[in-house]
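Asks: Let me see the structure of the following:
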Amino acid sequence: MTTKLTLGRRGLLQLGGAALATPMLMRTAWAADKFVCKIAHSEAIGSPFTNAFDKWTAILNEKSDGRIEAQHFPASQLGGLAQLLEMSRIGTIQVTAAGPDSEEAIAPEIAATAGAPGFIYKNEAHVDAVLQGDIGEEISRIAREKTGVEFIAYGEVGFRHLLTKAPVTDLASLQGVKLRVPQVTIWVDFWKLLGANPTPLPYSEQYAALSTGVIDGLDSDYFSILGFKWHEQATNILPTYHWFLPKAIRMNAAWLDALPADLQELCRTSAKEVFAEQRAINRAGADKALEDLKAVGCTVHPFPAEEKARWEEKSASLYDTFGATSPETAAMIAKIRALA
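Replies: Alright, predicted model coming up:
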């Protein structure tokens, strides 16, 4: 009887130990399956783009039941654009956003879809025909192969315009104006053709550069001019619509591939849904953002169709120059222009 009781107690102790260990094992397994997703970019706080990332972050956390821990760092909090691009490629962060032109050195055929060369996109319907169709899928595959990131969706900041200290109203008044450009060759070449003095600078340095006179102006969308308060240093706007900047939502491919299949699907489908909404909001709000800029003291100068035509003609040689980068780039430019 004593032996049986002892064995019974031992069995109960073993059973109790296993019962106590089970929640610990479950917590350990859950922790091992938790994937931290750092989302970092350079867009302004309060912009439609940043608001979309806020929404997407919440969706990833909620709909993954906590298996994805998404963290959002807007407005260059983790570094400038060049740093964020490199961090997303090596996996230090998992997601960033930038125009496809940022891959100019690695995959110039991708850069062509970022409104490069200037005036290649005629309107927003043209943009959608390119990026929401076969070309959008193609450049995502190219990005995966050549850069280690997947373009899982496309947002946008829209058409870019000129913001300058002194009025620029035509080609004559543009000559020699020091304009900030990203550190991308095609942007430099575009403004040189038009007679400006392009000055490559990191995105985060534009306010200081305006205030100190390092630059006389910049080109940007209306939301960013408001969000980063560049209008405090320059108040003249020329609505040129010269460059449309889509933003690829770039996810580190190795990190994405390591997720369970359902979480991979969640990342891709939720990004597409959120940034489709972002594009609609961005387009609907652009006119209001311009009115807001007028309200804070900006002057909007007219840009007649005949003047725009002169700018287009002056910069048209860039199609051939940029297309000469590679046969793939020339083919991509031709496909984009054919969809207009």
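Asks: CA only for contacts and neighbour counts going forward, please
Replies: Fine.
Asks: show me what contacts the residue nearest to residue 215 when sequence neighbours are not counted?
Replies: Excluding the flanking residues, the one nearest residue 215 by C-alpha to C-alpha, 6 or more residues apart in numbering is residue 178, at 4.9 Å. By C-alpha atoms under 8 Å, 6 or more residues apart in numbering, the contact list for residue 178 reads 196-199, 214-217.
Asks: next up, for comparison:
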Amino acid sequence: MSSSDLTRRALLSLGGAAAIAGVAPARAQGTPVVMKLASATINDVIHHWMKTFKAAVEARAPGRIKVELYPASQLGAIPRMVEGTALGTIECFVTASSFLTSLDPRFEVFDVPGMIANTAHAQRVFSTPEFRQLAFGFGGAKGLEPISAFMHSPQAVVSRKPIRSIADFNTQKIRVLSTPMQIEPLRKLGASPVPMPLSEVMPALQNGAIDGFIAASTIFSALKFYDAAKFQTELPQWPIIALATCNKAWLAKLPADLRAIVQEEATKAEAPTNEFGAKDIQAAKAIWLQNGGQIIALSPEDTTAFAKLVNSTAVAILRGNAAASEAFQKFAALAQQHKA
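Replies: Reported below is the predicted structural model:
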């Protein structure tokens, strides 16, 4: 995936660079620790988590830590922010789990459709000790340590011409997240999947380089994509899961009490973030419609066919990696256990 296309040189140096990042003292005398917290989006549930986390951490450790927020790809395109977090030049990156799969294929378990039904279901699953023990170990060998997980929003596809049936995907150039979990199902539908960072999507949509793109539904309104395309087709049971992921060496070098504050407030920020996220999903739909957009639902028959194709493709991909397959079985069991 483009987000996972770290340079060969960077990949070879991840371990060493992460270790070097942890060598510097976590806090010089009288100088607060700086925590750069980055994302590709703004005015969405990720940004809400970032603001909630910053306020709480700085309130608990005044003068000891300064959390600097960099939403809207201010620190670079998604691949560069993934790389920067792994190498330690960025302390924390909040992103869709799909963009981390190059560093650890176990992150792919979050891309399997049909596991998480809605925000409330996600909150029940992600708050369990079993989930946190499983998922917060992903990425460790490449210098990452997740500290928070929450549902972003359902996925949808925005297109220049309407997609009213799965047949309408045929021949269309669709931007996808750079993961086989999106690339392979779109190919089977006859579309041409185009992996692309979010920061490049708007101009590509405007100049016709792509016909549409798949993303978390709330960002369409937050980033005003209704100015470039008017048709939004809902994709069943295929939500985006967001992870806040720190540089592992940086986190380990924090004083124990400060590290505990960071981890505890990351968890506490999830409840208000989930509340905001559930409301934001509905608000985003209203904004889309108010700005001349259309929201399209597939027929019941196409919904069933789409869900079956995407799910079967995803499970087959996971079978190709023993660690990812084992992680998926545990995740799927937790998701089933905590359904309403």
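Asks: Reformat the contacts of residue 178 of the first structure as JSON lines; add secondary structure, distance to residue 49 of the first structure and neighbour count.
Replies: Converted to JSON lines, the contacts of residue 178 of the first structure look like this (DSSP: H, G, I helix; E, B strand; the rest coil; distance: C-alpha to C-alpha, whole Å; neighbours: other C-alpha atoms under 10 Å):
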{"residue": "196", "secondary structure": "coil", "distance to residue 49 of the first structure": "29", "neighbour count": "20"}
{"residue": "197", "secondary structure": "strand", "distance to residue 49 of the first structure": "29", "neighbour count": "20"}
{"residue": "198", "secondary structure": "strand", "distance to residue 49 of the first structure": "26", "neighbour count": "22"}
{"residue": "199", "secondary structure": "strand", "distance to residue 49 of the first structure": "26", "neighbour count": "20"}
{"residue": "214", "secondary structure": "coil", "distance to residue 49 of the first structure": "28", "neighbour count": "15"}
{"residue": "215", "secondary structure": "coil", "distance to residue 49 of the first structure": "26", "neighbour count": "24"}
{"residue": "216", "secondary structure": "coil", "distance to residue 49 of the first structure": "26", "neighbour count": "22"}
{"residue": "217", "secondary structure": "strand", "distance to residue 49 of the first structure": "23", "neighbour count": "31"}
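Asks: Can you say which two of those residues are spatially most distant?
Replies: 196 and 214 (14.1 Å; C-alpha to C-alpha).
Asks: returning to that earlier point: for the residue nearest to residue 215 of the first structure, what is the corresponding residue in the second structure?
Replies: Using TM-score structural alignment, the partner of residue 178 of the first structure in the second structure is residue 173.
Asks: Then residue 251 of the first structure?
Replies: For residue 251 of the first structure, the residue aligned by TM-score structural alignment is residue 246.
Asks: Distance check, its match against residue 287 of the second structure.
Replies: 33 Å (C-alpha to C-alpha, to the nearest Å).
Asks: So if I had to pick from these two, which one is more boxed in?
Replies: residue 246 (25 against 17; other C-alpha atoms under 10 Å).
Asks: where does the more buried one land in three-state SS?
Replies: Following DSSP: H, G, I helix; E, B strand; the rest coil, we place residue 246 of the second structure in the strand state.
Asks: What count of nearby residues applies to the residue lying closest to it once chain neighbours are set aside?
Replies: Counting by C-alpha to C-alpha, 6+ apart, residue 92 is the residue found nearest to residue 246 of the second structure once chain neighbours are left out, at 4.1 Å. Applying other C-alpha under 10 Å, we find 30 other residues in the vicinity of residue 92 of the second structure.
Asks: Residue 92 of the second structure matches what in the first structure?
Replies: Using TM-score structural alignment, residue 92 of the second structure lines up with residue 95 in the first structure.
Asks: Kindly report the same for residue 273 of the second structure.
Replies: Counting by TM-score structural alignment, residue 273 of the second structure corresponds to residue 278 in the first structure.
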